[in-house]
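Engineer: Sequence and predicted structure below; questions after.
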Amino acid sequence: MFNKILIANRGEIALRIIRTCKEMDILTVAVYSTADKDSLHVRFADEAVCIGPPSSTESYLSIPRIMAAVEITNADAVHPGYGFLAENADFAEVCQQYGIKFIGPTPDMIRKMGDKVTAKETMIKAGVPVVPGSDGLVKDVAHGQKIAADIGYPVIIKATAGGGGKGMRIVKSKDKFEEMWDSARREAKSSFGNDGIYVEKFIEEPRHIEFQIIGDQFGKVIHLSERDCTIQRRHQKLIEECPSPFMTPELREEMGIASIKAGSCINYEGVGTVEFLVDKHRKFYFMEMNTRIQVEHPVTEEVIDHDLIKEQIKVAAGEPLSGENHIPQLHAIECRINAEDPFNDFRPSPGKIQSFHSAKGHGVRVDTHVYAGYTVPPYYDSMIAKLICKAQTREECITKMRRALNEFIIEGIKTTIPFHKQLMENKKFIEGDFNTSFMDTFEIKEE
């Protein structure tokens, strides 16, 4: 087992990893920018190293600075969390070259799954259903228009190096294709430094359902069931739940087998998530694979009673998997609490938190790095907490979430708590009748 792990991340996920490390008697190193000097992950780590100014490129995304922190603290492993360098194959490779264990898959695995075109080709070979579309990158707009005509509109243009909805455009008719093509390429180039584009059939009224998998260094891959991440805004997830209200035992078995195939075909090591689009007829299609721990991993933890960070560390240390596939026996829902104003188009709301009262009670979990007096910096992702509730049934879980949201008080900044309160009262959500366009018609009422 590792002696000391450096957490190459910040905020909530860094604190989450530190807690598990302490329970495993592993020493921890926090890295932080000057903007994060008062964050709880800095306070609770055994050691903390400032790696630069607020800008991510000069701190959390700087491989030389993070590796310097590894060297001066004598850490023998790095946990990247999610975001920042978590799916950066070059970073994983540098760690490998210096004899530092990167807690995650190998650089080759990250590259195979990180590029969406390569990932799709890999899935086709593995026998995993994929969305109809271009065979590799599209060379020019005329080539793209021909593919769109062959598979039929609507289509979706996607950046091969994309994520978070960037470099992605839905095209409903031929006359809009060139405009959307140019727009997607520009955004992809500015966001990722890569303007490679591919085209797929746009699946109408889809669900976004993902499967949590974990693989060890001996070729064993298991799945830990699904999470429903359908309710999104601008391709950013707002809530997640397990099990999916759309799931059937037969569909879970089929998707579970496909997820294990996806991991097994590259001998996947570590935790990962296989993401699918599921149409209204319950046909599913591989979308992408995330080679890291997910924001929404607590949903799975709560329904199967396993610490996924602990499992991730054990696998990275060379321990074999002992468990088998898991079927959820409880229901869990996670609400992402962001420092945003839901009544003003979710505009970011950084600033000082004047008062903070966390929701509590049986089956209620809050993962956060903030507190009363903490100043939310404007430089990073706006998520400041995750509220997770679990219960015997979905109905009970929604009721518990309503209660928890009503006692979760954050003052001094705007948050998305009011939005989540209204969502938990929405008839279509309660009935499980929604797809990825749910937020297009959801009206947030002023309180």
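Structural biologist: That came in fine, so what should we check first?
Engineer: From here on, just use CA atoms for contacts and neighbour counts.
Structural biologist: Will do.
Engineer: Mind telling me what element residue 31 is part of?
Structural biologist: Per DSSP states H and E: residue 31 is located in strand 27-33.
Engineer: what's next to that strand, contact-wise?
Structural biologist: 3-10, 14, 18, 21-22, 41-42, 45-55, 59-60, 66, 69, 73, 75 (CA atoms under 8 Å, 6 or more residues apart in numbering).
Engineer: Show me how far that strand is from its chain's centre.
Structural biologist: Taking CA atoms, centre = their mean, to the nearest Å, the mean C-alpha location of strand 27-33 is offset from the chain mean by 22 Å.
Engineer: buried stuff in whichever helix or strand comes after it?
Structural biologist: Helices and strands here follow DSSP H and E; after strand 27-33, the next one along the chain is helix 40-44. Within helix 40-44, the residues that qualify as buried by neighbour count (16 or more other CA atoms under 10 Å) are 40, 41, 42, 44.
Engineer: ok, second structure coming up, stack it against the first:
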Amino acid sequence: MRKIVIANRGEIAVRIIKTAKNMGIKTVAVYSEADRNAPHVIQADEAVCIGPAPSSESYLKGDTIIKVAKDKNADAIHPGYGFLSENAEFAEKVKANDLLFIGPKPHAIRVMGSKLAAKDAVKSYDIPMVPGIDEAITDVGKTKEIANEIGFPILIKASAGGGGKGMRIVEREAELAEQMKRAISEAESAFGDGSVFIEKYVASPRHVEIQVLADSFGNTLHLFERECSVQRRHQKVVEEAPSAVLTPELRAKMGEAAVKVARACDYLGAGTVEFLLDENHNFYFLEMNTRLQVEHPVTEWITGIDLVEQQIKIAQGEALDFKQEDLAIHGHAIELRVYAEDSFDNFMPSVGTLERYRPPSGENIRVDDGFREGMQVPIHYDPMLSKLITWGKTRNEAIQRMLTAIEAYEVVGVSTTLPFGRFVCEHEAFRSGAFDTHFVKKYYSEEILQEQMKVDAEIAAKVALHRYLKDLEKLRLPNQ
């Protein structure tokens, strides 16, 4: 492989460029008019503008991106995550144009892209499932029968869903008809597919996912787990590896289950199998993401494996050069997604110019970003500025290093989730490991954060005054 087109933007495009350069592979960036001065455009060997700012007119135009690849004599396309990364039709077109798609086969994308199809694919592999119905349903009467059979509360979920869209928790039978209607409508609007199904609602779940790698020689391995339970609006904000609650035995069982899921769809490349873990540490298959995950750096840090490098090697027909028994967990890693969102206003998007942007640096601190000082944060895309990742020999050390890194991170011009990240890392529930996906609902509020910031400001002022008075004493002459 000599040249790759990166069909993405921002920090993930920069991340792919870094590994490609290390492998001696040239890169071609594609960009929208809004991203003309973005770091990924500057850092790539070549760059091509593919359209206006809206993603529907640029980053989602698969045919245009394929044309760029052919015009630039590229060998492959790396889709990153989001945009076209889980689009089976795009993957097929890439292959039809004699290009390599750095990702799984279209069949796997298609099967795992539907929660119902995914459940059907793995049901013969003895994978634990949440009780429910594994078929699309629109009949409220039938839904009531099933709900009463498995017991309330239940969860209505969009088959093609993600990010919490098309999802409704139903506590009582009286709410069922209205919530079904809303879930179907939202699913149709978000995904163009109104198929929904129902399952038992796991009241206090943890979100634990397993990283897998599979080559074309029948080797499928897992690279341990990531804990992704700190979420807002069903979307992850803080992730870590390993989980604070998995025993070696449970880790092995979940890893084996994840490998079975990957084999069930003839998987190829890097993928993630997601599970719910209940309060009794029973785990249930949730879904499979057929791409690189945003939170992949924490796995890279604890295993020493470059996942983007593995994706590229697998795509060009190489076998994995390590076995399951060669892998071990080294230390602990934590990631905070630094979004341009207001932690004091229900995580509302914050747009503006990065008047000051100074990410932290230092030993065991990693920042994956796609912005630089002076850039405008656009309204057209995901509001993530960067991923802040820290590593420590122990979980506590990784948390303390994260707090230090957050303190050193300077952003002026937009609001960010940095204050929220600090709140999480200082909270006893997180530090003890006794938390679940309801962390935000249980413990977080803008008022608590504001009060904490006020107390911190008062302490800082007192410390500054104390230092000032001490300095005055040193400056006084002996006869004064």
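Structural biologist: Sure thing, it's come through. As the structure is a computational prediction, the values presented were derived from the model and not from experiment.
Engineer: Drop the TM-score for these two in here.
Structural biologist: The TM-score (TM-score structural alignment, normalised by the length of structure 1) is 0.98; 446 aligned residues with a CA RMSD of 0.9 Å.
Engineer: circling back to that earlier point, check the mean deviation of the strand holding residue 31 of structure 1 from structure 2.
Structural biologist: With mean CA distance after the TM-score superposition for structure 1, strand 27-33 of structure 1 departs from structure 2 by a mean of 0.6 Å once superposed.
Engineer: Filter the contacts of strand 27-33 of structure 1 down to the ones in helices?
Structural biologist: Among those, DSSP state H puts 14, 18, 21, 22, 41, 42, 66, 69, 73 in helices.
Engineer: Most neighbours of all these, which one?
Structural biologist: Among these, the one with the most neighbours (other CA atoms under 10 Å) is residue 41, at 30 neighbours.
Engineer: Hmm, it is touching residue 17, no?
Structural biologist: No. Taking contacts as CA atoms under 8 Å, residue 41 of structure 1 lies outside contact range of residue 17: 9.2 Å.
Engineer: In structure 2, where's the longest helix?
Structural biologist: Max-length helix for structure 2 by DSSP H is helix 446-475.
Engineer: What's the ChimeraX line that selects buried ones from the contacts of strand 27-33 of structure 1?
Structural biologist: To isolate the buried members of the contacts of strand 27-33 of structure 1 in ChimeraX, using 16+ other CA under 10 Å:
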select :4,5,6,7,8,9,10,14,18,21,41,42,45,48,49,50,51,52,54,59,60,66,69,73,75
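Engineer: picking up where we left off before, same question for the longest helix of structure 2: list its buried residues.
Structural biologist: Those would be residue 449, for helix 446-475 of structure 2 by 16+ other CA under 10 Å.
Engineer: quick one: the residue nearest the centre of structure 2 and residue 239 of structure 2, what's the gap?
Structural biologist: The centroid of structure 2 falls nearest to residue 294 when counting by CA atoms, centre = their mean (3.5 Å). Remark: distance between residue 294 of structure 2 and residue 239 of structure 2 (CA to CA, to the nearest Å) = 10 Å.
Engineer: Residue 64 of structure 2 touches residue 48, doesn't it?
Structural biologist: No. Taking contacts as CA under 8 Å, residue 64 of structure 2 lies outside contact range of residue 48: 10.4 Å.
Engineer: Show me what the longest strand seen in structure 2 is packed up against.
Structural biologist: The single longest strand within structure 2, with elements called by DSSP state E, is strand 220-232. Applying 3 or more CA pairs under 8 Å, 6 or more residues apart in numbering; DSSP states H and E, one finds that strand 220-232 of structure 2 makes contact with strand 206-214, strand 235-241, helix 248-264, helix 296-303, helix 439-443.
Engineer: can you put the ones you listed in TSV and add mean neighbour count and distance to residue 125 of structure 2?
Structural biologist: Shown next, in TSV, are these (neighbours: other CA atoms under 10 Å; distance: least, CA to CA, whole Å):
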stretch	mean neighbour count	distance to residue 125 of structure 2
strand 206-214	25	17
strand 235-241	24	26
helix 248-264	19	7
helix 296-303	22	26
helix 439-443	14	32
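Engineer: And those: which comes nearest residue 321 of structure 2?
Structural biologist: Among those, strand 206-214 comes nearest to residue 321 of structure 2, with 11.4 Å by CA to CA.
Engineer: Show residues contacting that closest one.
Structural biologist: Strand 206-214 of structure 2 has contacts (CA under 8 Å, 6+ apart) with 220-229, 243, 254-255, 258-259, 262, 267-278, 299, 314, 320, 435-437.
Engineer: How far does that strand sit from its chain's centre?
Structural biologist: On CA atoms, centre = their mean, the centre of strand 206-214 of structure 2 falls 12 Å from the chain's centre.
Engineer: tell me the average deviation of that strand from structure 1 after fitting.
Structural biologist: By mean CA distance after the TM-score superposition for structure 1, the fitted strand 206-214 of structure 2 averages 0.2 Å away from its aligned residues in structure 1.
Engineer: measure the nearest residue to residue 245 of structure 2 once chain neighbours are set aside to residue 269 of structure 2 for me?
Structural biologist: Closest residue in space to residue 245 of structure 2, ignoring its immediate chain neighbours: residue 433 at 6.9 Å, by CA to CA, 6 or more residues apart in numbering. As judged by CA to CA, residue 433 of structure 2 and residue 269 of structure 2 stand 31 Å apart.
Engineer: Quick check on those two: which one has the bigger neighbour count.
Structural biologist: residue 269 (26 against 12).
Engineer: quick revisit: off-centre distance for the longest strand of structure 2?
Structural biologist: On CA atoms, centre = their mean, the centre of strand 220-232 of structure 2 falls 10 Å from that of its chain.
Engineer: what does it contact?
Structural biologist: Under CA under 8 Å, 6+ apart, the answer for strand 220-232 of structure 2 is 206-214, 236-244, 251, 255-256, 258-259, 262-263, 298-299, 303, 323-324, 327, 329, 435-440.
Engineer: For it, give me the average deviation versus structure 1.
Structural biologist: Aligned to structure 1 and superposed, strand 220-232 of structure 2 gives a mean residue distance of 0.3 Å (mean CA distance after the TM-score superposition for structure 1).
Engineer: What is the aligned counterpart of residue 468 of structure 2 in structure 1?
Structural biologist: Matched by TM-score structural alignment, residue 468 of structure 2 corresponds to no residue in structure 1.
Engineer: For residue 66 of structure 1, which residues are in contact?
Structural biologist: 8, 31, 51, 59, 60.
Engineer: Show me what the third one lines up with in structure 2.
Structural biologist: Yep, that's residue 51 of structure 1 we're talking about. So, by TM-score structural alignment, residue 51 of structure 1 is matched to residue 50.
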